[in-house]
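Enquirer: Model the following, please.
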Amino acid sequence: MKINSGVGALINARNTAIDKTLQNTSQSPEKITEQDQQIILKNSTPINSEAEALRGKSDNGKLVTLIYTRSGRLDLPKRYEEHRELLERVINSASKLYLHDTPAAADRMAEQYESILASLREEIPQLDHLSWGFSIDTSGKLIATGHLNQTQKEIVEEALNSNEKLVNAAQDFKYHFLEGLQIERGSVGTSQYWGKYDVNEENFADIIDFKEMFEQSWSSAEQIESYGYLINKWEWTANIADQLQARAEPKFAK
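Expert: As a prediction, the model looks like this:
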């Protein structure tokens, strides 16, 4: 998939807006950067000593900061121009999948989920002892999965879909996630990371369980105070990777 020349500017503007929102919630930019860097490293190819030596030599030992131009293209040093497609693919997919768009949508879902779950526990007292989950179908509707009887399933789905903010955030999650996978595969059509898995509109609900995502990646009170996210990005990344490995086919692996 060739990246549209306007995507860079839109992503850059959106990410800047997200960063400002985070700062307005009194988060520490340094701490956010540290956590995000850990996520990038977890989903990056290790740098071998030869490659690192070449980087140090070509850049005089300094890291190069890449920015977007007004035209929406990365402003690359000439020596990197031949690698433009790869660099844009890596940067844009990392932003959309691992750092900003998708986890931000997950966090917006989390903001609504707690109150919905509390209400459901009143209607279905045995809910915590049942094996169930929920996801989103091809029509954009939230659906209950797992071991619920028909009445329980209807109660859960009605509660989930009655919350417009939750539904919109779930739709955004799916959109950004699927787009991020496509960007990561790029024109070569393969990936070593999440993009290697065959997740699409039709099978998304069979692979991604939002309830499991929340249960496995909820931030502690200290983490919420430090980072401002209800979802712990590191644990969230690990859980999504686990769900993909368990349920999705690595159809696009290198």
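Enquirer: going forward, measure contacts between C-alpha atoms and count neighbours the same way
Expert: Noted.
Enquirer: Going by secondary structure, the residue nearest the centre of the chain is in what exactly?
Expert: In the chain, the centroid-proximal residue (Cα atoms, centre = their mean) is T102; its distance is 3.2 Å. Under DSSP states H and E, the secondary-structure element containing T102 is helix 101-123.
Enquirer: What is that helix packed up against?
Expert: Packing partners of helix 101-123 (3 or more Cα pairs under 8 Å, 6 or more residues apart in numbering; DSSP states H and E): helix 150-161, helix 164-185.
Enquirer: Would you do the same for the sequence below? I want to compare the two.
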Amino acid sequence: MIINGVNIQAGAALSKGAVSNKPVLQDQSSQSFEDRVSAKNAKIKKSEQQAQQDATGLRALITTYPGGNITADERAASKLRVIDIYVGDLPRVTDSLESKIDVLEDEVATQMPDIARTDWDFSIDENGGIIVKADHLNDADKEKLASIISKSGITEDLTEARDLMVEFIEEDRTKAMYSTSIGKFDLTNENFSEIINFREYVDGASSSPIGHGYALHDQLDARAEVVYNKLTTVDIYV
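Expert: Predicted coordinates:
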């Protein structure tokens, strides 16, 4: 028993064969200050460890889409639009581009024969401007080549192709902003000219009936950033 900080222990032997009921006093003040502080800290640490174990048992990891969940109807609508673009709209405009680029190349060969024999390509920016891809050309030659391309009547097809490619990728990732397929790539009107080259695209697309899909993917894989293939994980306690 402890009374006022003194431990009272009964039953200490006084002599052989005799037992006294007189209590024996043990003063807790005999413990050093350091020992008492150490014992108290150990008790606090044990309590904290137990509280952490209890909380860990209630931990939950919730995985969500970066853009949030979407309805089944929204997902179905996106899937249908992806199919429409892949089997209808994009092949149609790709065929038109192929024939117009053939005419364009003949025109370049006529007006700039030295350039025609070199490696050049072109794209379109967010404002519909022609971007010539040819590091070996000087600014004057690039400007002349861009003018030939613009006057060839191909700009409308280039714009439609750009818009369809961007939409195709956006619909694949849906409003959930997630895809493990082609929608994982970051292709926008703003970065389009940095990623897609049209002569390269048409050459690849002509390889098979679905060559346009492979041609688009190859350029994305080579130059586009993979952004939309990551789920969002929320760490919560319930």
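Enquirer: possible to save the helices and strands packed on helix 101-123 of the first structure as CSV with mean neighbour count and distance to A241 of the first structure?
Expert: Output for those, formatted as CSV (neighbours: other Cα atoms under 10 Å; distance: least, Cα to Cα, whole Å):
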stretch, mean neighbour count, distance to A241 of the first structure
helix 150-161, 16, 25
helix 164-185, 21, 12
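Enquirer: nearest to Q37 of the first structure, of those helices?
Expert: Of all those, helix 164-185 sits nearest to Q37 of the first structure, with 18.0 Å by Cα to Cα.
Enquirer: show me what contacts the equivalent of A224 of the second structure over in the first structure?
Expert: When the first structure is aligned by TM-score structural alignment, the residue opposite A224 of the second structure is A248. When contacts are counted by Cα atoms under 8 Å, 6 or more residues apart in numbering, A248 of the first structure touches 197-199, 207.
Enquirer: looking at the second structure, which of those residues still make contact?
Expert: With the contact criterion set to both residues aligned by TM-score structural alignment, their matches' Cα atoms under 8 Å, the contacts of A248 of the first structure that also touch in the second structure are 197-199, 207.
Enquirer: Which parts of the first structure are helices?
Expert: The residue ranges that make up the helices of the first structure, judged by DSSP state H, are 7-24, 29-42, 49-58, 84-93, 101-123, 150-161, 164-185, 204-207, 210-217, 221-227, 233-247.
Enquirer: for the ones you listed, which one sits closest to S139 of the first structure?
Expert: Closest of those to S139 of the first structure is helix 164-185, at 9.6 Å (criterion: Cα to Cα).
Enquirer: burial measure for H217 of the second structure, as a count.
Expert: Summarising burial for H217 of the second structure: neighbours were counted as other Cα atoms under 10 Å, giving 16.
Enquirer: Would you enumerate the residues in contact with the closest residue to it other than its chain neighbours?
Expert: Take H217 of the second structure and drop its neighbours on the chain: the residue closest to it by Cα to Cα, 6 or more residues apart in numbering is I182, 6.9 Å away. Residues near I182 of the second structure by Cα under 8 Å, 6+ apart: 169, 172, 217.
Enquirer: next one: A72 of the second structure
Expert: Neighbour list for A72 of the second structure: empty [criterion: Cα under 8 Å, 6+ apart].
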